[in-house]
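Participant: what shape does this take:
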Amino acid sequence: MKVGEALSFFRKNMNLTQKSVRPDYMKQPTLSKIENGKQTVPFEEIRDILKKAGIGQEEFFSVVELDEEQNKFRLLFYNCSVNSSDLQSKEKLLSIYYDLNNRSNLNIQEYSNLVSIKIHLGHRFKEVTPLSKKDMHKIYHYLSNKSFFTHFDYVLLSDTIFIFDDTQIDLLSKAAYPIKYCHLRNQKTRLFVLNGVTNIITKYLFERNYLLAERYIDLAKSMDSGVKDYHYHLNIGYLHNMYLYLTTKEYHYQKVARTFVETLQNMGETLWAEQMESEINRLLNPEINEYQTNMIDTTDF
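Facilitator: Alright, predicted model coming up:
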């Protein structure tokens, strides 16, 4: 919902009149214009309206889409990721891709969206060009010069970190992890932070570099304090047990890793369960020692 829609939603469901929630300094038609999306409203006025209505700010803003366009992009991106035969979603996403790919001055939000499309859909849609060597140099230069990472920096890092070499990963991980001011970050940002670490672990498991895999498993465990998200804990538990199996060959650990697949299936997370099962089988195949290399153009490397 937009701000005005959310104000109207709460007010009507609470059986309150516009007059009863309108601050004394606000003119009579102003709130109506705000609710109908015909007038913007400063934060101070929203705060005063919520106070008069008895609505908590946290509850109110939990239903407000502060970045509606980005939310639409993520939904469209997800639809294309799980169902590449959805031609309508594909057409809409390609329209965004063409616009971003043909522009030179992108902000970090736009650039991270473009990279996400290239990384995750470049091998599915022939219209999307994979990341090039020039792209990777640009991304590394940008990230390696960051002293403070914001949300879209972590999105970009999570999507690309497994592509860099060991030295580059070491430098970037030291700059980005552990996350600074974690308690002030929202859940979405924290999850992209953690996804970046799990991507590094998976990369090193595929490369059979167990020393570095163990190092980043320890890092991941040190960062999970206060993270109340089952996705992250399931991922770390699964990856840790796969690491233990691959390094000890004790079947017990592989069995435990596969119980995470069963857990996901029982929770209705069918797609994630299928992806995890596929990854386990690939990790057990000694002929596979690279992680997602089909997502970048290696012809110019």
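
Participant: for the rest of this, base every contact and every neighbour count on C-alpha atoms.
Facilitator: Fine.

Participant: can you get me a residue count around Asp99?
Facilitator: 11 (other CA atoms under 10 Å).

Participant: could you also give me the structure for this second sequence? I'd like to compare it with the first:
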Amino acid sequence: MNLEEALYFFRKNKNLKQKDILTHTSVYSKIETGKKILRFSELTDILERFSIPLDEFSEYLEDSMEQKKYRRLFKQCGNDPTDNLSKRELLNYYNQLTFSKEMHLREMANFIGIKILFSNFWKEVSPVSQEELNQIYELLMEKEYFFQYDYAVLSNTIFLFNNKQIKHLAKKALPVKDIEVRNVETTEFIKNMINNLITTLLRKKEYKESHYYLRLASTKEGNLKFDYKLVIQYLDNLTSYLITGDDSYKENIYDYIHLLTKLGEQNFAKSIEREVCSILSESKDVPIFIQADL
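Facilitator: Have a look, this model is predicted:
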């Protein structure tokens, strides 16, 4: 749906007349038919009448619905890369994208996510090129504030950069500005970025760097969401175990994995367990978290 269609959809489903939304019916009519530019203050007033929060309303907009379709396809293909029907559909979307610094960040995040995961399975998808990586680095380094898809792109590429670039990007991304007001999707990308950053450093045995960025990631501890705190605590225990060899830290890691399993997050728990085993065994098989199933 576009904005006007979404307004009409909610009004009809709330059994409201145009005059119930705004006193001047002709003004609202022009808004709903796209004949009047809608100011943000007007939109918030209308949503107040609908008793619908802005983030829920935005889920019905065209871009959001398209992204949901992409994420569903991505998840289906990730669970079964041999599913030819889903594969063809995802490849059709992928082939419509042309990489450049000027492309929409959402599309860049999707494009890179497909390359990172499916270049391992499908000959039709090539790995991220050095030129693409260079452009991503330049793009992110130009930013003063990271939004949702900045973190999505960084999450999917942080482990591909050299040590110097990783330090520059990590200092840009951490501490996360306004972490306490970020929405669920953005927080998931942030968690994945931190996870991929820290595990990359641990594989390089950069333990002090790992501790440093974990401290930056938890500077507003009192305001952080519970699941975010759990991820930070897990990574802190993993780092501490690698430094000290103290089995109590390892027990904490597996307590976290068991908790995820009890909460019904079996796939995530298995991913964490594979990651831990890979790092402790110094395996070259590097599992990377890519958020695309929200």
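
Participant: and the TM-score between them?
Facilitator: The TM-score (TM-score structural alignment, normalised by the length of the second structure) is 0.81; 286 aligned residues with a CA RMSD of 3.2 Å.

Participant: the most centrally placed residue in the first structure: what's it in contact with?
Facilitator: Per CA atoms, centre = their mean, the C-alpha nearest to the average position across the first structure is that of Phe192, at 4.6 Å. The neighbourhood of Phe192 of the first structure, defined by CA atoms under 8 Å, 6 or more residues apart in numbering, consists of 151, 154-155, 158.

Participant: looking at those, which are in helices?
Facilitator: Mapping the contacts of Phe192 of the first structure onto helices (DSSP state H) picks out 151, 154-155, 158.

Participant: quick one: map the residue nearest to the centre of the first structure onto the second structure.
Facilitator: Alignment note (TM-score structural alignment): Phe192 of the first structure maps to Phe189 of the second structure.

Participant: post-alignment, the helix or strand where its match lies versus the first structure, mean distance?
Facilitator: Using DSSP states H and E, Phe189 of the second structure falls within helix 184-203. Superposing on the first structure and averaging over aligned pairs (mean CA distance after the TM-score superposition for the first structure), helix 184-203 of the second structure comes out at 2.1 Å.

Participant: what does Tyr216 of the first structure correspond to in the second structure?
Facilitator: In the second structure, Tyr216 of the first structure lands on Tyr213 (TM-score structural alignment).

Participant: the residue nearest to its match when sequence neighbours are not counted and Leu97 of the second structure, how far apart?
Facilitator: Counting by CA to CA, 6 or more residues apart in numbering, Tyr213 of the second structure lies nearest to Leu174, which is 7.3 Å off, once chain neighbours are set aside. Note on Leu174 of the second structure: its distance to Leu97 of the second structure, by CA to CA, to the nearest Å, is 30 Å.

Participant: comparing these two, which residue is more hemmed in?
Facilitator: More crowded of Leu174 of the second structure and Leu97, by other CA under 10 Å: Leu174, with 18 against 13.

Participant: who touches that one in this structure?
Facilitator: So Leu174 of the second structure contacts 213, 216-217 (CA under 8 Å, 6+ apart).

Participant: quick revisit: okay, and the match of Tyr216 of the first structure sits in which element?
Facilitator: Per DSSP H and E: helix 207-217 holds Tyr213 of the second structure.

Participant: list the contacts of that helix.
Facilitator: Under CA under 8 Å, 6+ apart, the answer for helix 207-217 of the second structure is 170, 174-176, 194, 198, 201-202, 232, 235-236, 239, 243.

Participant: need those in JSON lines with distance to Glu48 of the second structure, can you?
Facilitator: Formatted as JSON lines, these follow (distance: CA to CA, whole Å):
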{"residue": "Ala170", "distance to Glu48 of the second structure": "39"}
{"residue": "Leu174", "distance to Glu48 of the second structure": "35"}
{"residue": "Pro175", "distance to Glu48 of the second structure": "33"}
{"residue": "Val176", "distance to Glu48 of the second structure": "30"}
{"residue": "Ile194", "distance to Glu48 of the second structure": "36"}
{"residue": "Ile198", "distance to Glu48 of the second structure": "42"}
{"residue": "Leu201", "distance to Glu48 of the second structure": "46"}
{"residue": "Leu202", "distance to Glu48 of the second structure": "48"}
{"residue": "Ile232", "distance to Glu48 of the second structure": "36"}
{"residue": "Leu235", "distance to Glu48 of the second structure": "41"}
{"residue": "Asp236", "distance to Glu48 of the second structure": "42"}
{"residue": "Thr239", "distance to Glu48 of the second structure": "47"}
{"residue": "Ile243", "distance to Glu48 of the second structure": "53"}
